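Asks: one predicted model, sequence on top.
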Amino acid sequence: MCGNGTQGAGEEVARAAGTALGPGGLPATACLSAEDPAPRPSEDTRQGEVCSEGQPSPRLPVHTLGLPTPGRRGGGAAPRPHKRCWGPGAQICPERTVSTTGRAGRGGWLGRGLGSPPTMSAPPGSMAACPVLGLAALLCLSAPQANSVVQYRQPVHMVLLEPQGRDCSHIWAERPRAPSGVYTVQPEGASAPFKVLCDMRPDGGWTVIQRRDQGRGTPLDFERCWQEYKQGFGDLRGDHWLGLEHISSLTSQPGLRSELSVDLLDADNHTLQAHYDDFRVGREERFYPLTLGQYSGNAGDAFRGLGHTDNQEGCGFSTLDRDHDRCSPCVDGAQTFTSCSHDRSGAGWWYSDCGRADLNGLWPEQAGAASGMRWAAGDHQPALRASVLRVHTTASGKV
């Protein structure tokens, strides 16, 4: 249980890396060193990476799910090596092909009129572009590593974004017939505008903050470090994580209350839904703590789990390189871990003694193994293959 999300005495408060952001959430520096924060990836590119030879092979898409227990936890087998997070943004990773090619058409459970993502692929070991200011033609280098293969890539030009509203709910209120799609928003209090995927429903506009579908092309890798979870990654029209900084600004607007909709699809194509009526993500100084409000739905309240040690409300966010799970050791059934993110899941989440919910858990590495995505509100833990997290804002009556 994490209480109000504050840390105990003696714990160092994580601070922002210090790079000012320009319009569109792009860093105001042209190139980055190992001590600099990583840039927010552009909508159709991945985070820049330094890929080292000899790392494990990338995980493969899996369409046959087994028992709903993450494969890396069973049998006492040694865990697969993680990416190493050194410096705020640099990573060592296996060479792989990155693709978010989507299924054709606008139908399907995840569709809801959002359309399919464009084909987007990169050769093994390729690096995402390093954003630069203006029209400067610079080549940028990710942080070097001994015996690593470092590649150059042409820069992208910064595009000034004009916000179309505070968030998707505001856009829908101004334009009730606006279609679902990618829009530019700037929540009140946010330093710069950024792009989001809006799901325009009859009941209002919903901002998508996470989207995963195991059946949509090559699954997006959610094994990321703190800086990437902070800034966001993936393709807005496909699998993606919007970014903790953006989620915090969306859910912390003065005078507005945020609702969270959790939509899940299991291996048998059954839909599950959880709704929280007062969802907020705090600031980085407190490690982006989670607030939920009242639960309703048919999926069960996995965020709060079965007991006080499972309760993730108030917890700070944890990643491979930032452990804020408030347990040492962490206990999950008969297993114990030093860090829920590093030792058990591999992904980033609001862990409390590893908890009962983790929708960023990794896809299995072998066919027939279970997904690492968890939503276990009771004795039954469904085998999940897709999730969408959406946020809707309404007037709270409080300023």
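Replies: Okay, I see it.
Asks: C-alpha only now, for contacts and for neighbours.
Replies: Will do.
Asks: who touches Leu220 in this structure?
Replies: Going by C-alpha atoms under 8 Å, 6 or more residues apart in numbering, Leu220 touches Val98, Ser99, Thr100, Arg212, Gly234, Asp239, His240.
Asks: gap between the residue lying closest to the last one once chain neighbours are set aside and Asp213?
Replies: What sits nearest to His240 in space, not counting adjacent residues and going by C-alpha to C-alpha, 6 or more residues apart in numbering, is Gly234, at 4.2 Å. Between Gly234 and Asp213 the distance, using C-alpha to C-alpha, to the nearest Å, works out to 12 Å.
Asks: below is structure B, check it against A:
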Amino acid sequence: MRYLFILYVFLDYIKIIVPTINSLAVTTTPIAKKRNIQTRVLKLSRQLLHCQELINERKNKCKLIGDLLVKEIPKFIDRLHPHRDATLKKIMSNYLFSDCSGIIQSGIYDSDVYPIWLKGGYRFIHIYCDMESGSHITNKTGWITFQQRKNGKINFNRGWEDYVNGFGNPNEDYWAGLETIFLLTWQNEIVFSYGYRIFRPNLRVDLEGWDGFHAYVEYKRFYLNSESNYRISGLGKRFGTAYRSNFRNSVVQNEFSTFDHPAEGYYFLPGCSGPHNSGWWFLGCSFSNLNGVYQGPTEKMSERFGIYWYQWVLINPNNTALKHASMKIQF
């Protein structure tokens, strides 16, 4: 009986306590939830700040590593493959590029000496490609440089055989040779069902004085006639800055002459540029001679001995001697 009484008392106590606890729980839950949310938000904020610090630290480390790699990777490549440029040119030679524009189309854009396949001669020539100068006529880059004056290291006072075969260094002073120039102008031959057609290249002349003044001229169409002492033929309309429109062309359609092989029937005035100091397309008192004697920075352009361009004094009031001169073709 005593245990039964205790059980009844306990049940009555439970009936009183449980509602009280439930009422307290209902009234305190929103406050507890609010505090819990605030605690979580605070923790998340701290975690985000910590993540941001880690990200910034990683960025700085990655930047340092990236800068180091940019500097060091080329050195490692040089160590692993020290002759990559020569290898590149060797690989290129297997593609039989016939002009500099084709090299650009293959994804190589640096001006440099490249192997060009000479179709008419069935052989390679190494020649400088100007990949930077654009063209007023074709809107393309990629010029085959067959004549170049840069430093005066090469003597241009040479005989006929040298001018036919070529001489010099394509990276410096250079003359590709009349026979090579002639064959280059025949590179772009298109075969049709009824025959074939030759598309002639355009000619570009670049001139730069010791005072930094630069001018150029482009001629539409240019080729040589090998049967008449490599006479210039078919020189077309001109564009550029190295001429005055009311004056005749500085490059004249004459036969080529040297001191030991002057063109027959031509005359050369003693006070003008002529075969006495180089090979060129001379006649009388010539209008140009880019193969003349290389002059220094303090000299003026010389009509008789130096690298000469008739209209230079008209476009450059200083009339300084030419520091650089080059002749190029492009299809």
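Replies: Done, it's in. If you're wondering where the values come from, they're calculated on a predicted model, not measured in any experiment.
Asks: Ala25 of the second structure -> the first structure?
Replies: Using TM-score structural alignment, Ala25 of the second structure has no partner in the first structure.
Asks: ranges for the helices of the stretch 101-250 of the first structure?
Replies: Assigned by DSSP state H, counting those that start in this stretch, the helices in the stretch 101-250 of the first structure fall at 168-174, 226-231, 244-251.
Asks: over to the stretch 201-331 of the second structure?
Replies: 312-315.
Asks: Leu250 of the first structure corresponds to which position in the second structure?
Replies: Matched to the second structure by TM-score structural alignment, Leu250 of the first structure sits across from Leu184.
Asks: re earlier: which of Gly234 and Asp213 of the first structure has more neighbours?
Replies: The neighbour count for Gly234 of the first structure versus Asp213, taken as other C-alpha atoms under 10 Å, is higher for Gly234 (25 against 22).
Asks: and the more buried one, what pairs with it in the second structure?
Replies: Gly234 of the first structure maps onto Gly168 in the second structure, with residues paired by TM-score structural alignment.
Asks: ok, now how distant is that match from Val217 of the second structure?
Replies: Applying C-alpha to C-alpha to Gly168 of the second structure and Val217 of the second structure gives a distance of 24 Å.
Asks: tell me how far the alignment partner in the first structure of Phe213 of the second structure lies from Gly181 of the first structure.
Replies: In the first structure, Phe213 of the second structure lines up with His270, judged by TM-score structural alignment. Between His270 of the first structure and Gly181 of the first structure the computed distance is 25 Å (C-alpha to C-alpha).
Asks: same question for Arg283 of the first structure.
Replies: Distance from Arg283 of the first structure to Gly181 of the first structure, by C-alpha to C-alpha: 27 Å.
Asks: with Pro289 of the first structure instead?
Replies: Taken as C-alpha to C-alpha, the span from Pro289 of the first structure to Gly181 of the first structure is 29 Å.
Asks: show me which of these two is the more surrounded one.
Replies: Pro289 (25 against 16).
Asks: list the contacts for that one?
Replies: Neighbours of Pro289 of the first structure in contact, by C-alpha under 8 Å, 6+ apart: Asn4, Gly5, Val281, Gly282, Arg283, Glu313, Gly314, Cys315, Gly316, Phe317, Trp350.
Asks: can you tell me what it aligns to in the second structure?
Replies: Aligning on TM-score structural alignment places Pro289 of the first structure opposite Arg231 in the second structure.
Asks: Val331 of the first structure too?
Replies: Going residue by residue (TM-score structural alignment), Val331 of the first structure aligns to Leu269.
Asks: and for Asp199 of the first structure?
Replies: In the second structure, the residue matched to Asp199 of the first structure (TM-score structural alignment) is Asp130.
Asks: so its match touches Phe146, yeah?
Replies: No: using C-alpha atoms under 8 Å, Asp130 of the second structure makes no contact with Phe146, being 10.6 Å away.
Asks: among the contacts of Pro289 of the first structure, which recur in the second structure?
Replies: Contacts conserved in the second structure for the contacts of Pro289 of the first structure, counting by both residues aligned by TM-score structural alignment, their matches' C-alpha atoms under 8 Å: Val281, Gly282, Arg283, Gly314, Cys315, Gly316, Phe317, Trp350.
Asks: so Glu162 of the first structure versus Gly189 of the first structure, what's the distance?
Replies: Separation of Glu162 of the first structure from Gly189 of the first structure (C-alpha to C-alpha): 16 Å.
Asks: and those two? which has more neighbours close in?
Replies: A count of neighbours by other C-alpha under 10 Å puts Glu162 above the other of Glu162 of the first structure and Gly189, at 15 against 12.
Asks: can you pull the contacts of the residue lying closest to that one once chain neighbours are set aside?
Replies: Leaving aside its sequence neighbours, Glu162 of the first structure sits nearest to Thr184 (C-alpha to C-alpha, 6+ apart; 6.8 Å). By C-alpha under 8 Å, 6+ apart, the contact set of Thr184 of the first structure is Leu161, Glu162, Pro163, Gln164, Gly165, Pro193, Phe194, Lys195, Val196.
Asks: redo those residues as TSV? Include distance to Gln227 of the first structure.
Replies: Putting the contacts of Thr184 of the first structure into TSV (distance: C-alpha to C-alpha, whole Å) gives the following:
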residue	distance to Gln227 of the first structure
Leu161	22
Glu162	25
Pro163	24
Gln164	27
Gly165	26
Pro193	19
Phe194	17
Lys195	18
Val196	19
